[in-house]
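>>> Let me see the structure of the following:
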Amino acid sequence: MRKPGQVFLVGAGPGDPELLTLKAARILGEAQAVVYDRLVSEEVLALTPPLARLIPVGKAPKSHPVPQERINEILVELALDGLTVVRLKGGDPMIFGRGSEEAAALSAAGVPFEIVPGITAAQGAAAATGVPLTHRGLASGIRYITGHCREDRPLDLDWAGLADPQTTLVVYMGAGAIAEIAARLLGEGLPASHPVMAVASATTPQELRLVSSLGRIAEDAAAASLRGPVLFVIGEVVSLYRSCPDTVLALLATSPSRDAVYA
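Now for the predicted structure:
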C-alpha cells in the first residue's frame, strides 16, 4: 500500500501575502496540491509551485458548490494518493474556518496532518486601520462572533453577554445580518452612539473603511455597498481611529486604502 501524504491546514492570513507566516510560505512552496477557499488572494496563490494542482472549493453566501463533506473527502483522497496537500484558508484555519472539522475527518481516515496558524482578519484589520482590539480604559476583552450560521439558521447568540461596553466585538461574515445584530445589541442596552467600524477586504489594495455607530451602521453599510469580505468592529476602541499615535497615522497616510465614511 502506498504511504499516504500529509495535509497541512494553512492560514493564508487576511489577504496581504506579506502577512503569511514564514512556515506557511515555506509549506505552500512545497505543495503538490492546494485546496483553497474563495477568500485566498491571487497574490498568495501565486506562491504555489507551477506544477501544483490548484483545486478551488470556495463558498459564498447562500452558495456552497462544494459541500464541506466533499471537501473532507477531497483532502483524504489527495493524501491517500501520496501527495503533499495544502488546505489553504483565509485568515486562520481554526477561527470560523472549519479547520477542526477537516482535522477530525483526516484523523478518522488515518491521514497525517498539521495545522499552521495564520493572522486572522480581526488582527489584520486592527493593524491596517490602527484601531486596537483592546485598550486600557476602553476595552478589557474581545469576542469574535459569526454573523452567519450553518445552513442559514437564525442567529442564536448570547446577546445579553455580548452587550458589554467594555468588550470589543468582532463580527465575521456579518454583512447580511448587521441590521439584526445591531438591533439585538441595542435591545440589550448598548447606546445608539456606540462606535462601529466596518472594514472590507482588509489589508488588500481594495480595502475600504466605514466608521459609524450602532444606531446607523445598517443604513450606512447598505449605502456604502461594501464589497468583498466585511468585518465589523463594535466597541469604544473605534473612537481611537482618528487619535492614533503620529507614527501609526504616518503609516495610514501611505496606505492604498481609503475611507468610505467617517462620522
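>>> hey, let's count contacts and neighbours off CA atoms from now on
Will do.
>>> Run a quick neighbour tally on the nearest residue to Ala198 once chain neighbours are set aside.
Distance criterion Cα to Cα, 6 or more residues apart in numbering; nearest residue to Ala198, sequence neighbours excluded, is Phe232 at 4.4 Å. Number of residues near Phe232 (other Cα atoms under 10 Å) recorded here: 26.
>>> so which strand or helix has Phe232?
strand 230-234 (DSSP states H and E).
>>> quick one, what contacts the residue nearest to Ala198?
Applying Cα atoms under 8 Å, 6 or more residues apart in numbering, we find Phe232 in contact with 169-172, 174, 196-199.
>>> with those residues in mind, which one is nearest to Arg87?
Tyr172 (20.4 Å; Cα to Cα).
>>> Look up how far Val170 lies from the closest residue to the closest one other than its chain neighbours.
Once flanking residues are discounted, Tyr172 sits nearest to Thr146: 4.8 Å by Cα to Cα, 6+ apart. Thr146 sits 8 Å away from Val170, taking Cα to Cα, to the nearest Å as the criterion.
>>> can you check Leu186 too?
16 Å.
>>> And for Glu69?
28 Å.
>>> Same check on Glu101?
23 Å.
>>> Could you pull up the contacting residues of Tyr144?
Counting by Cα under 8 Å, 6+ apart, Tyr144 has contacts 169-172.
>>> want to try JSON lines for these, with neighbour count, distance to Val7 and secondary structure as columns?
As requested, those are exported to JSON lines (neighbours: other Cα atoms under 10 Å; distance: Cα to Cα, whole Å; DSSP: H, G, I helix; E, B strand; the rest coil):
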{"residue": "Leu169", "neighbour count": "24", "distance to Val7": "33", "secondary structure": "strand"}
{"residue": "Val170", "neighbour count": "24", "distance to Val7": "30", "secondary structure": "strand"}
{"residue": "Val171", "neighbour count": "23", "distance to Val7": "29", "secondary structure": "strand"}
{"residue": "Tyr172", "neighbour count": "20", "distance to Val7": "26", "secondary structure": "strand"}
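>>> next up, for comparison:
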Amino acid sequence: MFNVDNHKCIGCGLCIEDCFVKDISIIDNKAFIKNKDCIKCGHCIAICPTNAISTDDYNMNEVINYDEDTFNINSENLLNFIRFRRTIRKFKDKEVEPEKLLKIIEAGRYTPTASNLQNVSYIVVREKINELRELVLESLNNLGEEIIKTSKNELEIKYAKSWKLMYKIFKRNPQKQDNLFFFSKNIIIITSPNDLNAGLASTNLELMCNALGLGALYSGFFILASHNSHKIKEFLNLKADEKIINCIVIGYPDVKYLRTVPRKEPSIKWL
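This is a model prediction of the structure:
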C-alpha cells in the first residue's frame, strides 16, 4: 500500500494533480491515498515536496533525491552516444563481471511499462551458454531444411543455407567458429507477455552495456530459433506467460570504432 505521513503532509495537492488514476483525495487538509485504483507508479512519491509518501510494496531505500549534477545528461552527448553505438560481433575472451550484468538489468528494471505492470523478466545465461548454443543451432538447422524444401524466396534460402552450415561447423568443431553468439560468454534473454514493454527494456539494457564499456548484439537468429523449438523453451524453464522477446549477446568488444556512420534521412510526417 501507499501511505501518507500526516505529520509531513502539507496538503499542497501536487500528488492529486499528478495522479493519473485519481486515487488520491484531500481529507482534513491532508492527502489520502485510497489504494483502490492505484497502479503503484510512484509519481506521488516522486513529486511530494516534503517526502511524506511511502509504500510497503517496494523498497523505499532505493529512492534517491534528485540531484542536477548526477541526474542530467547533456542532449548533444546523449545523441552522440546513441549515434556511436555499434553492434558488436567480435568479443574478447573475458568474463563480464556479475555486478555489471546486474547493473544492465537494473536499466531494464527502471524502463517504463504499460500500466506500470513491470512484467519484464530476464534470463542470464553464462555457464550453460554452449548447451544453449547447440539447441539454437539445431533449431535453425531444422528450420533451414524446411525453408530449402518449401520456399522460393532467395533471401530466405540464403539464410537457410547459412544456418545449415553453422550447424555443420559446430558439430565438427564447436571452437572453430561461432556466428551465433560470437564466443561471447554472456547473454541476457528478455521475456514478457507484452512485446512493447520488453522491447523498451531491451533498448535501455543495450545502452547500459555501452555505458559500461561493453559491446552488445541483438540476436535475431536466437529469437527465430526459440520460437520454433520446444527444447529451447524447456531448457530456459519458461513460465506459461513468459514469451521470449529479445536476446542480447554481451561481452567486452575486441574491436575499436573511431567514428559514427551515416544513416538514411528520417521519414517524418508533420500534421
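>>> Could you get me the TM-score between them?
The TM-score (TM-score structural alignment, normalised by the length of the first structure) is 0.21; 87 aligned residues with a Cα RMSD of 5.3 Å.
>>> Heading C-terminal from the helix of greatest length in the second structure, find the next helix or strand.
Counting residues, the longest helix found in the second structure (DSSP state H) is helix 129-150. Once the chain leaves helix 129-150 of the second structure, the next helix or strand it forms, by DSSP H and E, is helix 154-172.
>>> Who are the packing partners of that following helix?
Applying 3 or more Cα pairs under 8 Å, 6 or more residues apart in numbering; DSSP states H and E, one finds that helix 154-172 of the second structure contacts helix 129-150.
>>> Specify the angle between the helix it packs on and helix 154-172 in degrees.
140 degrees (axes from the mean of the first three to the mean of the last three Cα atoms, to 10 degrees).
>>> Can you pull out the residues in contact with helix 129-150 of the second structure?
156-157, 159-161, 163-164, 166-167, 170, 180-181, 185-187, 221-222, 224-226, 228-229, 231-232, 235.
>>> Filter the residues you listed down to the buried ones.
Among those, those scoring as buried are 157, 159-161, 163-164, 166-167, 170, 180-181, 185-187, 221-222, 224-226, 229, 232 (criterion: 16 or more other Cα atoms under 10 Å).
>>> Just to be sure, Tyr44 of the second structure is in a strand?
Rather than Tyr, residue 44 of the second structure is Cys. No. Under DSSP: H, G, I helix; E, B strand; the rest coil, Cys44 of the second structure falls outside any strand and is assigned helix.
>>> can you count the residues close to Ser75 of the second structure?
So Ser75 of the second structure, with other Cα under 10 Å, has 9 neighbours.
>>> What segments of the stretch 1-150 of the second structure are strands?
2-4, 24-27, 30-33, 53-55, 121-125 (DSSP state E, counting those that start in this stretch).
>>> Need the winner for burial among these.
Ranked by mean neighbour count under mean count of other Cα atoms under 10 Å, those are led by strand 30-33, which reaches a mean of 22.
>>> Which neighbouring elements make contact with that one?
Short answer (3+ Cα pairs under 8 Å, 6+ apart): strand 30-33 of the second structure packs on strand 2-4, strand 24-27.
>>> closest one to Ile105 of the second structure among these?
strand 2-4 (25.6 Å).
>>> so what does the closest one touch, helix or strand wise?
strand 30-33, strand 53-55.
>>> Same list (the ones you listed) but as CSV, adding distance to Val136 of the second structure.
Formatted as CSV, these follow (distance: least, Cα to Cα, whole Å):
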stretch, distance to Val136 of the second structure
strand 30-33, 49
strand 53-55, 43
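>>> so the strand or helix carrying Ile248 of the second structure versus strand 121-125, what angle?
Assessed by DSSP H and E, Ile248 of the second structure sits inside strand 244-251. Angle between the axes of strand 244-251 of the second structure and strand 121-125 is 40 degrees (criterion: the same axes, to 10 degrees).
>>> in strand 244-251 of the second structure, what counts as buried?
244-251.
>>> counting contacts, what elements does it pack onto?
strand 186-191, helix 195-211, strand 215-218, helix 220-227.
>>> Is it possible to get a markdown table of these that adds distance to Glu17 of the second structure?
A markdown table is the format used below for these (distance: least, Cα to Cα, whole Å):
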| stretch | distance to Glu17 of the second structure |
| --- | --- |
| strand 186-191 | 34 |
| helix 195-211 | 26 |
| strand 215-218 | 40 |
| helix 220-227 | 42 |
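>>> between these, which one is nearest to Phe71 of the second structure?
helix 195-211 (14.8 Å).
>>> what comes up buried for the closest one?
Of the residues in helix 195-211 of the second structure, those buried (16+ other Cα under 10 Å) are 197-199, 201-210.
>>> For it, which helices and strands make contact with it?
helix 98-109, strand 186-191, strand 215-218, strand 244-251.
>>> The nearest residue to Ile250 of the second structure once chain neighbours are set aside - how many residues pack around it?
Spatial nearest neighbour of Ile250 of the second structure, chain neighbours left out: Ala216 (4.7 Å); criterion: Cα to Cα, 6+ apart. For Ala216 of the second structure, the neighbour count with other Cα under 10 Å is 28.
>>> related to what we said a few turns ago, now render the contacts of Phe232 of the first structure as a markdown table, adding distance to Leu28 of the first structure.
Putting these into a markdown table (distance: Cα to Cα, whole Å) gives the following:
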| residue | distance to Leu28 of the first structure |
| --- | --- |
| Leu169 | 32 |
| Val170 | 29 |
| Val171 | 29 |
| Tyr172 | 25 |
| Gly174 | 30 |
| Val196 | 36 |
| Met197 | 33 |
| Ala198 | 31 |
| Val199 | 27 |
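>>> Next one: Ala221 of the first structure relative to Val196 of the first structure, how far apart?
Ala221 of the first structure is 11 Å from Val196 of the first structure, by Cα to Cα.
>>> Between these two, which is the more surrounded one?
Using other Cα under 10 Å, the more surrounded residue of Ala221 of the first structure and Val196 is Val196, with 25 against 22.
>>> Excluding chain neighbours, what is closest to that one?
Ile234 (4.4 Å).
>>> Ala122 of the first structure and Thr168 touch, don't they?
No. Using Cα atoms under 8 Å, Ala122 of the first structure makes no contact with Thr168, being 10.8 Å away.
>>> So these two - more neighbours on which side?
More neighbours surround Thr168 than the other of Ala122 of the first structure and Thr168, with 27 against 23 (other Cα under 10 Å).
>>> That one and Arg143 touch, don't they?
Yes. Contact status for Thr168 of the first structure versus Arg143: in contact at 6.3 Å, counting by Cα under 8 Å.
>>> for the stretch 101-250 of the first structure, what spans make up the strands?
Going by DSSP E, counting those that start in this stretch, the stretch 101-250 of the first structure shows strands at 113-116, 141-146, 167-172, 195-200, 208-213, 230-234.
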